[in-house]
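1. Whatever this is, show me its structure:
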Amino acid sequence: MTDPSFWGWLAGGMGSLSKGIDLMSSIVGAQSDAELLSAVSAAASSCGFERVLIGTQWITPRGERCFQVLSGYPLEWQTAYAQRGYMGMDPTVAHCQVQTSSLIWTPNHFEQANAMELFEEARSFGLSCGMSVPIHEAAGVKTMVSLVRDKPLDADPGELEQLVRAGELIGNVAHFSYRRLITPQIQGILPKKLTQHELTALRWVANGKTSWESSRIMNISEATVIFHLNNAMKKLDVVNRPQAIAAAFRLGLLE
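-> Model (predicted):
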């Protein structure tokens, strides 16, 4: 049953400000995956949700995708989901990859994705009704926060609106908290900061200029241009100029 005090806090009511702050503070202050999952689950439970999932994706300079998932779903379902390759057909995952608006799950989403088998099996675990909140950052960092329950979300229009508002708040706070916890892993694969000369040399190469042509434009020697490009490739962890240009574009360095 939904805790009305949480809705009051969410809408700006006076009676539950303390509880709302405590719920969000617990998420923000989490120091481990276990603490974060517990805090997010508690906040979600206050809104009538029963299970939560937080999944973050980032892209290495080489274009490789890395994933990390924090799941409160039943372990049996997590195993079945992985073994059956459901991620590749899951419409909630597909939505969060390309959209920034929240998705309220409906059977129609799964039917259109030819994923009714996934939907029916998820329903057997009480995971058929929920919402997914996508959060996109620069450099390919994306998070999907799903809040799930067995009861349909659209039984009452007023409740649905409040559920969405609460879910989006929890989702965004959970994202930045999880992002903080796994930042060392992400930073371990992100490049060191490129110098202005390295960026300038990359930009001219991206525009089709040779090292010699770039040297004339930059008013430096060709050897110095090559030196800057080699340094940029090392920092981006790539082996040639096309890879360096692609990595720099993915990271938003040449926009």
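
2. CA atoms for contacts and neighbours, from now on please.
-> Fine.

3. so Ser221 sits right up against Ser215, yeah?
-> Yes - using CA atoms under 8 Å, Ser221 is in contact with Ser215, at 5.4 Å.

4. I'd like the structure of this one too, to check against the first:
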Amino acid sequence: MDIHLTAMQLIRIVEGVRSVDDMTAAMAIVAARLGFQYFALSHHVDVAAVGNAIRIHNYPARWADYYDRQALGVSDPVHRASHVTSVGFCWSRMPQMIPLTAKDRRVLALGREEGIGDGFTVPAHVPGEARGSCSFANEANQPMPQDMLPVAQLAGAFAFEAARRLWTTRGHLPIPPPPALTDRQRECVLWAARGKGDWEISRILGVSEETVARHVKMACERYDLSKRTSLIARVLFDGTITFSDIFGR
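-> All right, here's what the predicted structure looks like:
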């Protein structure tokens, strides 16, 4: 099999979709060509609370109903594992990627009982948007198509981006741009994220302590927040500052 040719064919399939129904049909074709029975394109959110999130899958109905009732879109161990890597991974590797809780192991066991075995998940991280992923999975006791995983990586990444384009045309994406902080507000927030108090920041930046407090307060107001801890989480989420900014490289 020509892996490059197969990858290009699958990418063209997902890039040609024009509707959610097209996307669902295309993903069924892609999954089958890769050697998988199941697929899921989703944002990592509680779908009951966030009605405009990307969510396309062909998992068994009983498992999907349970998944939604338990709001597993947020706590799913597969989703959490995807947050610590930039490339696709087999679910069997999760114990080496994140600490699995007793609840995680129960969820994975229930999935197997519903016929879902090992899978392969491609992360999708876009600053300012909920994290997401494209997953492919097999029925329990079916072998993982190891030779096709590099193609699954490419197809999954292009598939999620195609879904984002669809949701954009439906008026749900992109998320409005984050509030713009001034340079001085960003500096103060960055030093606060590094664990410095207002007095320490004032000495570092050569301004008064009151000025620092005012800049942080105004930054909070731009995000409609009241606490700086929430502000730090938001600016990390939307890319205004990064972990490298805080901790260095």
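
5. between Ser221 and Ser215 of structure 1, which one's more packed in?
-> Ser215 (19 against 14; other CA atoms under 10 Å).

6. What segments of structure 2 are helices?
-> 3-15, 20-34, 61-69, 72-75, 77-82, 94-97, 102-113, 149-169, 183-193, 198-205, 209-222, 228-238, 243-247 (DSSP state H).

7. residue range for the second one in structure 1?
-> Alignment of helix 20-34 of structure 2 against structure 1: residues 33-47, by TM-score structural alignment.

8. and the matching stretch, which residues are buried?
-> Going by neighbour count (16 or more other CA atoms under 10 Å), the buried part of stretch 33-47 of structure 1 is 33, 36-47.

9. which residue packs closest to Gly119 of structure 2, ignoring adjacent ones?
-> Ala137 (3.9 Å; CA to CA, 6 or more residues apart in numbering).

10. What lines up with that neighbour in structure 1?
-> Ala137 of structure 2 maps onto Val148 in structure 1, by TM-score structural alignment.

11. Would you enumerate the residues in contact with the residue nearest to Gly119 of structure 2?
-> Ala137 of structure 2 makes contacts with 36-39, 116-120, as judged by CA atoms under 8 Å, 6 or more residues apart in numbering.

12. Output the residues you listed as JSON lines; include the columns distance to Leu225 of structure 2 and neighbour count.
-> JSON lines is the format used below for the contacts of Ala137 of structure 2 (distance: CA to CA, whole Å; neighbours: other CA atoms under 10 Å):
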{"residue": "Phe36", "distance to Leu225 of structure 2": "44", "neighbour count": "25"}
{"residue": "Gln37", "distance to Leu225 of structure 2": "44", "neighbour count": "20"}
{"residue": "Tyr38", "distance to Leu225 of structure 2": "40", "neighbour count": "21"}
{"residue": "Phe39", "distance to Leu225 of structure 2": "37", "neighbour count": "25"}
{"residue": "Ile116", "distance to Leu225 of structure 2": "41", "neighbour count": "22"}
{"residue": "Gly117", "distance to Leu225 of structure 2": "42", "neighbour count": "20"}
{"residue": "Asp118", "distance to Leu225 of structure 2": "41", "neighbour count": "22"}
{"residue": "Gly119", "distance to Leu225 of structure 2": "39", "neighbour count": "23"}
{"residue": "Phe120", "distance to Leu225 of structure 2": "37", "neighbour count": "26"}
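
13. of all the residues you listed, which comes closest to Arg165 of structure 2?
-> Phe39 (18.5 Å; CA to CA).

14. From Val189 of structure 2, how far off is the residue nearest to the closest one when sequence neighbours are not counted?
-> The spatially closest residue to Phe39 of structure 2, leaving aside those adjacent along the chain, is Phe136, at 4.4 Å (CA to CA, 6+ apart). Distance, Phe136 of structure 2 to Val189 of structure 2, using CA to CA, to the nearest Å: 40 Å.

15. Who has more neighbours out of the two?
-> Counted by other CA under 10 Å, Phe136 of structure 2 and Val189 do not tie: Val189 has more neighbours, with 29 against 26.
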